[in-house]
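Visitor: Here's my sequence, what's the structure:
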Amino acid sequence: MTSVSLLSEVNDVWFEKWRCDDAECKYQMIKCGTAVADNLSGKNQITQSSLVSEIAKARQHIQKSLKNEVIRGTANQVDNVLISRLEAVEFENKDLRIVTQDLQAVVKKLESRIAALEKEDKAENIQENKKNEDDDDDDIDLFGSDDEDEEAERIKEERLKSYQERKAKKPSVVAKSNVILDVKPWDDETDMAELEKCVRSISMDGLLWGTGKLLPVGYGIKKLTISCVVEDEKVSIEELEEKITAFEDLIQSVDIAAFNKI
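Guide: Coordinates of the predicted model:
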């Protein structure tokens, strides 16, 4: 190939074809209505059509609506939580109000009972003081003779003696205790019925036996748990334990399970 033929081929190359393609594309877009030609400052510019702008506005409106829905849903959730908490507080306040009313009623009853007792004690004290004053007035004779003084002294002594006798006849409060004893046998072959019979055979002034029952201890062994009421001044618990353990063939030991004053 000669140099002349190479030069002719180079001259046939179209270096500005892209400009023609670009112009053709713009022309087709204007023809389809997707773009309009606008000559601004000597330059051909492509602007968005009204359809594209409407689509963009629609997208913005949808995004804004979605955000509003999310905010509205969150606000509704917060409102529901607050409403449930307020309902719970109102329910608790209602219960507290009922309890407070019950307590107030109980306090009023107690106050009325205390007032009645105080009134009774006050009336009894007034009657006692009045009786003592009458007794003192009867014993005093400012214008009496010596014989009258002796008679008054004798009457006073008789009244004092009578008062002491009446006081002695009044039933005094007896101190008692409720005792529960655990009586343990030697082994599982011990006759527990005979053991309980021996325990109940103990008789002391001021001692009253109560109910008894058998409770398991372990390895087939059972203990006798028996209750009794004793007068503190008459019955010694130590002495009672000694009398129970005196049945040494049947009884191994005695323990105090409970001791309560009555």
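
Visitor: only C-alpha atoms for contact and neighbour calcs from this point on.
Guide: Fine.

Visitor: What ranges does this protein have for its strands?
Guide: 35-40, 43-48, 176-185, 207-218, 221-231, 251-261 (DSSP state E).

Visitor: what's the burial count for Asp182?
Guide: Asp182 is flanked by 20 other residues according to other Cα atoms under 10 Å.

Visitor: Dump the strands of the chain to a markdown table, plus distance to Trp18.
Guide: Formatted as a markdown table, the strands of the chain follow (distance: least, Cα to Cα, whole Å):
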| stretch | distance to Trp18 |
| --- | --- |
| strand 35-40 | 19 |
| strand 43-48 | 16 |
| strand 176-185 | 117 |
| strand 207-218 | 109 |
| strand 221-231 | 114 |
| strand 251-261 | 114 |
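
Visitor: do you know which of these lies nearest Ala88?
Guide: strand 251-261 (46.1 Å; Cα to Cα).

Visitor: ok, and for that closest one, which residues are buried?
Guide: Ile251, Ser253, Val254 (16 or more other Cα atoms under 10 Å).

Visitor: Next, the contact list for the last one, please.
Guide: Read that as Val254. Leu181, Asp182, Val183, Lys184, Glu241, Ile244, Thr245 (Cα atoms under 8 Å, 6 or more residues apart in numbering).

Visitor: count of residues packed around the last one?
Guide: A total of 17 residues lie near Thr245 under the criterion other Cα under 10 Å.

Visitor: wait, doesn't it sit right on Glu238?
Guide: No: using Cα atoms under 8 Å, Thr245 makes no contact with Glu238, being 10.7 Å away.

Visitor: for comparison, sequence B:
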Amino acid sequence: MANPLMNESVWFHQQKFEQAEAHYQQILAGTATPGQIAGGSVPPGKMDSLERENRELRKVTDELRAMVLKLENRVSALERGSGVPAASASAPAAATPSKPADDDDDEDDDDMFGSDDEEEAAELERLKAERVAAYKAKKASKPTLIAKSNIILEVKPWDDETDMKELEQKVREVSTDGLKWGSSKLVPVGYGINKLQIMCVVVDDKVGTDFLEESITAHEDFVQSVDVVAFNKI
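Guide: Predicted structure coming up:
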């Protein structure tokens, strides 16, 4: 069976809503508390639940506030350690206007550094030149070691009729810088033939055995051959 009021516009809870509106106005006026309801009071169990929720919300709020303070203190400590002021750290990097580059200052800086490099290079060159000069002077002051050798030559005549005194004279006539003749003697070979054994001192850089042999055998009327029998460094 159809409800005869289904098509009627009826507000069955109008009284409850009016009481709630009046209670809200009393709360605003300070004559009532949120725990009270118009025409009655909140049940004890509901009041305990509300108070418990209120305490929990206050606890969460206190924890959140403590966490925020802790984070702020940590950020401040980090900013002090890095040397960045708090104000500049909190501001966006893009908000800080950059100073326009001064071309003249850059050129002056380049010239300054360039001058330092040139002066340093010049100083290094001067020190190098002084050290080279000191080394050359030290080397020049040292006595030069002259290498010399003691050579004994045997000069053979053609036959027993060769005048050995004249042959020795011809040998001693060989003269050059770095050659000094020493003692000599005649050594018998056989059949009345003697050979001349003569000593000389030579400077190695100036006189060699090839020179001595060629110079002595040039007296071909007296000399048959020349042999080196001893060669000692002195």
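
Visitor: For the two chains, what TM-score is obtained?
Guide: After superposition, the two chains reach a TM-score of 0.46 (TM-score structural alignment, normalised by the length of the second structure), with 119 aligned residues with a Cα RMSD of 2.1 Å.

Visitor: one step back: so which of the strands of the first structure is nearest Glu111 of the first structure?
Guide: Nearest to Glu111 of the first structure, of these and by Cα to Cα, is strand 251-261 at 28.8 Å.

Visitor: show me where the second structure has strands.
Guide: 36-37, 40-41, 148-156, 179-190, 193-203, 225-233.

Visitor: Adding mean neighbour count and distance to Arg131 of the second structure as columns, could you present those strands in a markdown table?
Guide: Compiled in a markdown table, the strands of the second structure are given as follows (neighbours: other Cα atoms under 10 Å; distance: least, Cα to Cα, whole Å):
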| stretch | mean neighbour count | distance to Arg131 of the second structure |
| --- | --- | --- |
| strand 36-37 | 14 | 106 |
| strand 40-41 | 10 | 109 |
| strand 148-156 | 20 | 33 |
| strand 179-190 | 13 | 39 |
| strand 193-203 | 20 | 33 |
| strand 225-233 | 13 | 36 |
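
Visitor: Export those strands to CSV and append columns for distance to Ser49 of the second structure.
Guide: Formatted as CSV, the strands of the second structure follow (distance: least, Cα to Cα, whole Å):
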stretch, distance to Ser49 of the second structure
strand 36-37, 14
strand 40-41, 14
strand 148-156, 124
strand 179-190, 132
strand 193-203, 125
strand 225-233, 123
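
Visitor: Of all these, which one is nearest Arg58 of the second structure?
Guide: Of those, nearest to Arg58 of the second structure by Cα to Cα is strand 36-37, at 21.4 Å.

Visitor: Against Leu124 of the second structure, how distant is Glu118 of the second structure?
Guide: 10 Å (Cα to Cα, to the nearest Å).

Visitor: nope, Ile27 of the second structure is what I was after
Guide: Applying Cα to Cα to Ile27 of the second structure and Leu124 of the second structure gives a distance of 93 Å.

Visitor: just Lys46 of the second structure next, same as before
Guide: Lys46 of the second structure is 94 Å from Leu124 of the second structure, by Cα to Cα.

Visitor: Now list the buried members of the contacts of Val254 of the first structure.
Guide: Leu181, Asp182, Val183, Lys184, Glu241, Ile244, Thr245.

Visitor: nearest to Gln28 of the first structure, of those residues?
Guide: Using Cα to Cα, these come closest to Gln28 of the first structure at Asp182, 114.5 Å.

Visitor: need the contact list for the closest one.
Guide: Lys223, Leu224, Thr225, Ile226, Val254, Asp255, Ile256, Ala257 are the contacts of Asp182 of the first structure under Cα under 8 Å, 6+ apart.

Visitor: Verify the stated contact: the last one with Asn178.
Guide: Read it as Ala257 of the first structure. No: using Cα under 8 Å as the test, Ala257 of the first structure is too far from Asn178 to be in contact (10.8 Å).

Visitor: What number of residues are in the vicinity of Lys59 of the second structure?
Guide: 12.

Visitor: how near is it to Val68 of the second structure?
Guide: 14 Å.

Visitor: now Thr61 of the second structure
Guide: 11 Å.

Visitor: Then Ala134 of the second structure?
Guide: Taking Cα to Cα, one finds Ala134 of the second structure at 75 Å from Val68 of the second structure.

Visitor: how many neighbours does the nearest residue to Ala89 of the second structure once chain neighbours are set aside have?
Guide: Take Ala89 of the second structure and drop its neighbours on the chain: the residue closest to it by Cα to Cα, 6 or more residues apart in numbering is Glu79, 7.4 Å away. Burial of Glu79 of the second structure is recorded as 17 neighbouring residues (other Cα under 10 Å).

Visitor: do you know how far Glu79 of the second structure is from Leu71 of the second structure?
Guide: 12 Å.

Visitor: Let me see the ranges of the helices in the second structure.
Guide: 14-29, 44-82, 86-90, 103-141, 164-172, 209-217 (DSSP state H).
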